[in-house]
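Novice: Below are the sequence and a predicted model for it; my questions follow.
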Amino acid sequence: MKPRPYPVSAQAAIKDPVLQAALANLQQRLGQGAAAGYQRFPEGPELRLKGHDIRLNAIDNLDILLEALADKIGQNGGHVHFAPDAQAAVDHCIAIARRHDVSMAVKGKSMLTEEIGLNPALEAAGIETVETDLGEYIVQLAGEAPSHIIAPAIHKSREAVGRLFRDKLGIPYTDDPPTLTLAARRALRKKFLQADMGISGCNLACAQTGHITTLSNEGNIRMATTLPRVHVAFMGMERIVADLADHDVLLRLLSMGAAAQDMAGYVSYIGGPAEKGRTDGPDAFHLIIVDNGRSRILADPDFREVLCCIRCGACLNMCPVYGKIGGHAYASAYSGPVGAVVTPLLTGINRASDLCLGESLCGACMPACPVNIDLPRMLLLLRAKLAEGDASWDVRVRSRAEQAAFTAWSYLIRNRFVYDLFLKGAAIGQRLLPGTPSMIRRLPFAGRGWTHGRDLKRLAARSFIQRYRNENERRSMK
């Protein structure tokens, strides 16, 4: 199904009382909780600045770190595959599945696999694919996409989940969360035991030790990565650090930013298949490192900072725009402020222009980010490219009429005489517009958007400059 346009989806979300209540609760609980948590670090909130430096250092040395990681994993008996784009990443996974006669795969939550469209590709290849994170499992049963990085089913009420489980799992209707959770657990345990392949994402990778790290609060990722005989992990090429000291800092920041926790419930370090004689762990371990547009971002000094993102969702939990429209309006694996920057860069700035234009630029995302990424700066840069065009990013001017209007406005405000004439003309013309003596209810043409949800104050009978001059004249006559 083709996603609805951003303005249409956003308006529908604003009118959804269940979603509004859920988003308000999420932002109050996690957003404010993370902000308070940063203050509790022994190093203080300045640890975020250290995390930013660690991430930038990793980004600056990606080639060296990725090579070291691949060598270490190879020494541990694992296999590393580099995928330049989404199709290559999917092809690697399908080839691995066919090599091992896989008919069913269980998955831990992974935004990267959402980005590359892995699930439908595996299903098309005849491989049953089951999400095992409870939220992801719910939206998969509903045939929907996740709406939050760490809370994929935040848009679902417990009553909706009860009806869904009744229809899909064949259980009696209930809206009791523990009962619903138990039903999902029973259904998923069978899948864990039947699965030939486990698929996970990668929260962080350490070049020094050659391991990847996964975090969860349900234990599902640990089940998916140890029970099946094959484990395939997907990792964005930027999700790496140099050594364990850097890894420790980012792990703490990630846990706090994501869920206002000192540490996630389950932290797993994985660097290869099970050792000989061990019963837990897969027979084969494959890490697929995905580019899919990240190299282009890396090459741009203005935008490479966004690769510092550790996908915690903290910016979503503070953003007033996300807090009203939710994740589905973004029609992307990545939503909120980071999605408004990343998605245009990965899929096309013109194609995803509504995302960066829809953000409020309030700046709340930056102090919320555990690694202090300056998302407002990059949102403004994207807007500038849409306004002026940019051949290096294949950006065309979004609106020639808007460009002409602002060019004319720039001329007006730099020419006092012309500006005064414009104000006099506007003061006369506004009498034709509907409203009250003090407010305009509706502007014509392109200006209708400004008055769609609010009235506009009419121009005063005398401008500030006129009043200032008159006041000076009055005082000089005394």
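Specialist: Arrived safely, thanks for sending. Residues are numbered from 1 along each chain as shown.
Novice: switch to C-alpha atoms for all contacts and neighbour counts from now on
Specialist: Will do.
Novice: Please report the distance of the residue lying closest to Leu456 once chain neighbours are set aside from Pro337.
Specialist: Leaving aside its chain neighbours, Leu456 sits nearest to Ile440 (4.9 Å; criterion: C-alpha to C-alpha, 6 or more residues apart in numbering). Distance, Ile440 to Pro337, using C-alpha to C-alpha, to the nearest Å: 33 Å.
Novice: The two: who's more crowded?
Specialist: Pro337 (31 against 20; other C-alpha atoms under 10 Å).
Novice: Which elements pack onto the strand or helix carrying Asn119?
Specialist: Assigned by DSSP states H and E, Asn119 belongs to helix 118-124. With contacts taken as 3 or more C-alpha pairs under 8 Å, 6 or more residues apart in numbering; DSSP states H and E, helix 118-124 sits against helix 86-99, strand 128-131.
Novice: Can you add distance to Ala145 and give those back as CSV?
Specialist: Listed next are these as CSV, based on distance: least, C-alpha to C-alpha, whole Å:
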stretch, distance to Ala145
helix 86-99, 18
strand 128-131, 12
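Novice: nearest to Arg469, of these?
Specialist: helix 86-99 (64.4 Å; C-alpha to C-alpha).
Novice: Going C-terminal from the closest one, what's the next secondary structure element?
Specialist: Following helix 86-99 toward the C-terminus (DSSP H and E): strand 104-107.
Novice: which outside residues touch that following strand?
Specialist: 127-133, 191-192, 194-200, 221, 224 (C-alpha atoms under 8 Å, 6 or more residues apart in numbering).
Novice: okay, pairing it with this:
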Amino acid sequence: MKTFLSIAERHKAKLVAKGKSMVSEEIHLNHHLEERGIEAIETDLGEYILQLARETPSHLIIPAIHKNKSQIAALFEEDAGRPFEPETKVLAAYARQKLRNYFLEADIGLTGCNFGVAESGSITLVSNEGNGRMVSTLPKVHVVVMGMERLVPTFEDLEVVLNMLARSATGQKLTTYTSILTGPKQEGDLDGPEELHVIILDNGRSNQLGDPIFQEVLNCIRCAACLNVCPVYRHVGGHTYGTVYSGPIGAVLTPLLQQDMKEAGTLAYASSLCGACYEACPVKIPLHDMLVHLRHRKVKMKLTSLPERIAFKSYATMFGNITLYKLATRSAYYAQLPLVREGKIKSGPPPLSGWTQSRFMPMLPKRSFRDRWAELQQELAQRKTDGAAPNGTRKEEKR
């Protein structure tokens, strides 16, 4: 943050044109620029819509996926002071016309970085809009903000991850725009910035290096495939997570980056642990396993509530003692009777009420499966005994 602000102050910047950058969202760059009187304009269409709505992204790849055409038209009407038809072409044309002046007038262009190539010092930008190239070539100063995990060793490695990113993110063989930039404008170049600054961000990432459980989370290429298949994310949306990174990757990454298990650690519980994220992940990050380890870490730090700790301690004690287990299962039948209606538990006291508000629980049977299985084994043993003669020969059955 300080590095970027020093660059902006040195150039007396008043306007920053931004390409899509989740890292800038992570460090709340726009807010800090606004405090210093510097206007930051999002030029990615989805990000621009959210900036007008004063909202944060709800998806890593499609930030405004929660907005429909009518809602976007209303935002543009408020911005322009005239009505708009809720048609994609009309809305895109207005955004194109409005943003073009910002490209030309910006003192600094800021972008994220999909991948950095160590062998050449190049940065790679991939997008399906042309704003990335406008931001990185028209302003005199181009600043790149990238997470430290975005580095790949060689161009051969870049080819692999570019193919995985496009296919996993949008199903394309290659994105519409793939820009590889190496240094600022050189003598003889027709366009490009006079200065190029690359800011590599740690912000808690290096804490995961060497960790046998969580280091693999740094392999994420931000394709959002895990979000697209997650049964929880698809129902609650990204804003429910309350963080920049949503979905399964956000539930793991956020508490690790923030080093805050007290608040961010609750995200680890927003999962069914179905493993769909692992199946969809192109780099096979075991997010479902990491979520379990985060839950364990929170318990070890004693950050769970006292009633929860008592409940699970009792659960462990009961399941660790066969006598207590049998006593609990037999007494549960009688304990439920005041709540049973028509063979079902349709309502109950907290915390049971949280379940029964939208569904019912089946009534526990009077005889458990274990009891019935033991009786069945006895019956089978008795039949074998009755069917055998004293000398070991089988008795003749009477017809």
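Specialist: Right, received. Where do you want to start? Note that this is a predicted model, so its numbers are computed, not measured.
Novice: Fetch the TM-score of the aligned pair.
Specialist: Superposed pair, TM-score by TM-score structural alignment, normalised by the length of the second structure: 0.93. Supporting alignment: 382 aligned residues with a C-alpha RMSD of 1.4 Å.
Novice: related to what we said a few turns ago, got TSV for the helices and strands packed on helix 118-124 of the first structure, with mean neighbour count too?
Specialist: As requested, these are exported to TSV (neighbours: other C-alpha atoms under 10 Å):
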stretch	mean neighbour count
helix 86-99	17
strand 128-131	22
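Novice: Can you check which of the ones you listed gets nearest to Ile289 of the first structure?
Specialist: Nearest of these to Ile289 of the first structure, taken as C-alpha to C-alpha: helix 86-99 at 7.9 Å.
Novice: starting at the chain centroid, how far to that closest one?
Specialist: Here helix 86-99 of the first structure is found 25 Å from its chain centre; the criterion is C-alpha atoms, centre = their mean, to the nearest Å.
Novice: hmm, who's touching it?
Specialist: 81-83, 103, 115-118, 121-122, 125, 197, 232, 288-290, 292.
Novice: Now the buried members of those residues.
Specialist: Buried positions within the contacts of helix 86-99 of the first structure, assessed by neighbour count (16 or more other C-alpha atoms under 10 Å), are 81-83, 103, 116-118, 121-122, 197, 232, 288-290, 292.
Novice: Next SSE downstream of the longest helix belonging to the first structure?
Specialist: Secondary structure of the first structure read by DSSP state H shows that its longest helix is helix 177-194. Downstream of helix 177-194 of the first structure, the first helix or strand assigned by DSSP H and E is strand 197-200.
Novice: And that next one, what's buried?
Specialist: Buried-residue list, strand 197-200 of the first structure, by 16+ other C-alpha under 10 Å: 197-200.
Novice: tell me what it is packed against?
Specialist: Contact analysis of strand 197-200 of the first structure by 3+ C-alpha pairs under 8 Å, 6+ apart lists strand 104-107, helix 220-226, strand 230-236 as its packing neighbours.
Novice: ok, the residue nearest the centre of the first structure - contacts?
Specialist: Of all residues in the first structure, the one closest to the mean position by C-alpha atoms, centre = their mean is Tyr334, 3.1 Å from it. Shown in contact with Tyr334 of the first structure (C-alpha under 8 Å, 6+ apart): 111, 149, 327, 340, 342-343.
Novice: So which of those residues are in helices?
Specialist: Short answer: those in helices (DSSP H) are 111, 340, 342-343.
Novice: nearest to Ser476 of the first structure, of these?
Specialist: Relative to Ser476 of the first structure, the closest of those is Ala340; by C-alpha to C-alpha it sits at 54.9 Å.
Novice: Which position in the second structure pairs with the closest one?
Specialist: By TM-score structural alignment, Ala340 of the first structure lines up with Ala251 in the second structure.
Novice: Might you report the residue contacts of the closest residue to its match other than its chain neighbours?
Specialist: Excluding the flanking residues, the one nearest Ala251 of the second structure by C-alpha to C-alpha, 6+ apart is Leu267, at 4.9 Å. By C-alpha under 8 Å, 6+ apart, the residues touching Leu267 of the second structure are 241, 251-252, 255.
Novice: Translate Phe369 of the second structure into the numbering of the first structure.
Specialist: Mapped onto the first structure by TM-score structural alignment, Phe369 of the second structure lines up with Phe464.
Novice: before we move on, the earlier item: residue range for the helix holding Asn119 of the first structure in the second structure?
Specialist: Residues 29-35 of the second structure are matched to helix 118-124 of the first structure when aligned by TM-score structural alignment.
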